[in-house]
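# Okay, here's the prediction I keep looking at, along with the sequence it came from:
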Amino acid sequence: MSLVGKKVQPFRAQAYHNGEFIEVTEQDFMGKWSIVCFYPADFTFVCPTELEDLQDHYATFKELGVEVYSVSTDTHFTHKAWHDTSPAISKIEYIMIGDPSHQLSRMFDVLDEEQGLAQRGTFLIDPDGVIQAVEINADGIGRKASTLIDKIKAAQYVRNHPGEVCPAKWQEGGETLKPSLDLVGKI
């Protein structure tokens, strides 16, 4: 069953952020846009390339009012160790959530039960804590942060312009559609 349109359920998790251990809850998603990126494991191969790409676009996310959270089934201690040793991960300024209990991975339906690892799931959450977009990739397929920026801009536009929708390939400033009876069969 799709999580799109569903509100994020209550949770508590430990995270690593800017040299400190912090607690994150569903309340942290409220009042702003959030991107939650699940990935299989620290100290791996595709994962650091994705997380570094998110960091490379972090200033743009912040300009759009978006906070980024990465999540794996590793602990927050492992996130710190990875941050301290990897050139790519040492750049990260966003919050790295640990999910060793698999609570979040199950809640977002990205847990590979056999491996005990999260799949590559990306979730766009609106300021009300409601999931607006979901993408799940196979382990070998890395994600590109710039495509998230386009989705965020479209989701924010739709939220701020009730009655309008963004067509395929929509870019900021592009034409939108106003669904109505007179458009049926004309697109």
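Looks like it arrived, so ask away. Numbers count the residues shown, from 1 in each chain.
# contacts, neighbours, all on C-alpha from now
Will do.
# Show me the strands in the protein, by range?
12-17, 20-25, 33-38, 66-72, 95-98, 111-112, 117-118, 120-125, 131-137 (DSSP state E).
# Ok, which of these comes nearest residue 1?
Counting by Cα to Cα, residue 1 lies closest to strand 131-137 out of these; the figure is 11.9 Å.
# Please compare the first structure with the one that follows:
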Amino acid sequence: MSLINTRIKPFKATAFHQGKFVDVSHESVLGKWSLFVFYPADFTFVCPTELEDLADLHGEFQKLGVEIYGVSTDTHFAHKAWHDTSAAIKKVKYPLVGDPTATLSRNFGVLIEEEGLALRGSFLVNPDGVIKVYEIHDLGIGRSAAEMLRKAKAAQYVAAHPGEVCPAKWDEGAKTLKPSLDLVGKI
């Protein structure tokens, strides 16, 4: 079953965020766009490259009103230790959420049960708590923050412009489509 247009399930977790431990819940993410970025584990190989890539574009996401949440099944304590020892993770200014009970990973369908790790999953959630975009990758395939940013812009555009859709490779300022009988067979 697809998670598109489903509401996120209740959760409570602790995150490491800008030198502090903070509470994060389904209720605290409502009212704004959120990007949940699941990754397998701290102190690994592909994960810091992805989180650093997101850190480099974090300001662009913030301009859109999108808060990023990095999530792994590590604890918030491990996230702090990783932040303190990795040059790539020191760049991260968004919350790194601990999910040691795997509640979030299960809720979003990315948990590898036998390993206790999350697959690489990205979930864009609208201010009502509804999943509008998601992708899930195998552990060895890294994601692109620029592509996630493009998808966030497209999702926000579609939400703000009912009746319009974004075609392939759409980027901000590009032409959109208004589905109608007149377009059938002409694209």
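Everything's here; your move. As the structure is a computational prediction, the values presented were derived from the model and not from experiment.
# Mind putting the strands of structure 1 into a markdown table with mean neighbour count and distance to residue 46 of structure 1?
Below are these laid out as a markdown table (neighbours: other Cα atoms under 10 Å; distance: least, Cα to Cα, whole Å):
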| stretch | mean neighbour count | distance to residue 46 of structure 1 |
| --- | --- | --- |
| strand 12-17 | 20 | 20 |
| strand 20-25 | 14 | 25 |
| strand 33-38 | 24 | 12 |
| strand 66-72 | 23 | 13 |
| strand 95-98 | 26 | 16 |
| strand 111-112 | 19 | 17 |
| strand 117-118 | 24 | 13 |
| strand 120-125 | 24 | 10 |
| strand 131-137 | 17 | 12 |
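# need those in a markdown table with distance to residue 153 of structure 1, can you?
Output for the strands of structure 1, formatted as a markdown table (distance: least, Cα to Cα, whole Å):
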| stretch | distance to residue 153 of structure 1 |
| --- | --- |
| strand 12-17 | 26 |
| strand 20-25 | 25 |
| strand 33-38 | 11 |
| strand 66-72 | 10 |
| strand 95-98 | 22 |
| strand 111-112 | 28 |
| strand 117-118 | 27 |
| strand 120-125 | 11 |
| strand 131-137 | 12 |
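# Could you say which one of those comes nearest to residue 57 of structure 1?
strand 66-72 (10.2 Å).
# Could you pull out the helices in structure 1 for me?
Taking DSSP state H, the helices of structure 1 run over residues 46-56, 58-63, 76-85, 103-107, 145-160.
# Distance check, residue 108 of structure 1 against residue 2 of structure 1.
Residue 108 of structure 1 sits 10 Å away from residue 2 of structure 1, going by Cα to Cα, to the nearest Å.
# okay, the two: which has more neighbours?
Set side by side, residue 108 of structure 1 and residue 2 show more neighbours around residue 108, with 21 against 10, by other Cα atoms under 10 Å.
# got the contact list for the closest residue to residue 128 of structure 1 other than its chain neighbours?
Spatial nearest neighbour of residue 128 of structure 1, chain neighbours left out: residue 30 (5.6 Å); criterion: Cα to Cα, 6 or more residues apart in numbering. By Cα atoms under 8 Å, 6 or more residues apart in numbering, residue 30 of structure 1 lies in contact with 126-129.
# I would like the residues contacting stretch 71-86 of structure 2, please.
Contact partners of stretch 71-86 of structure 2, identified using Cα under 8 Å, 6+ apart, comprise 14-16, 19, 21, 36-43, 89-90, 92, 96-102, 105, 116-118.
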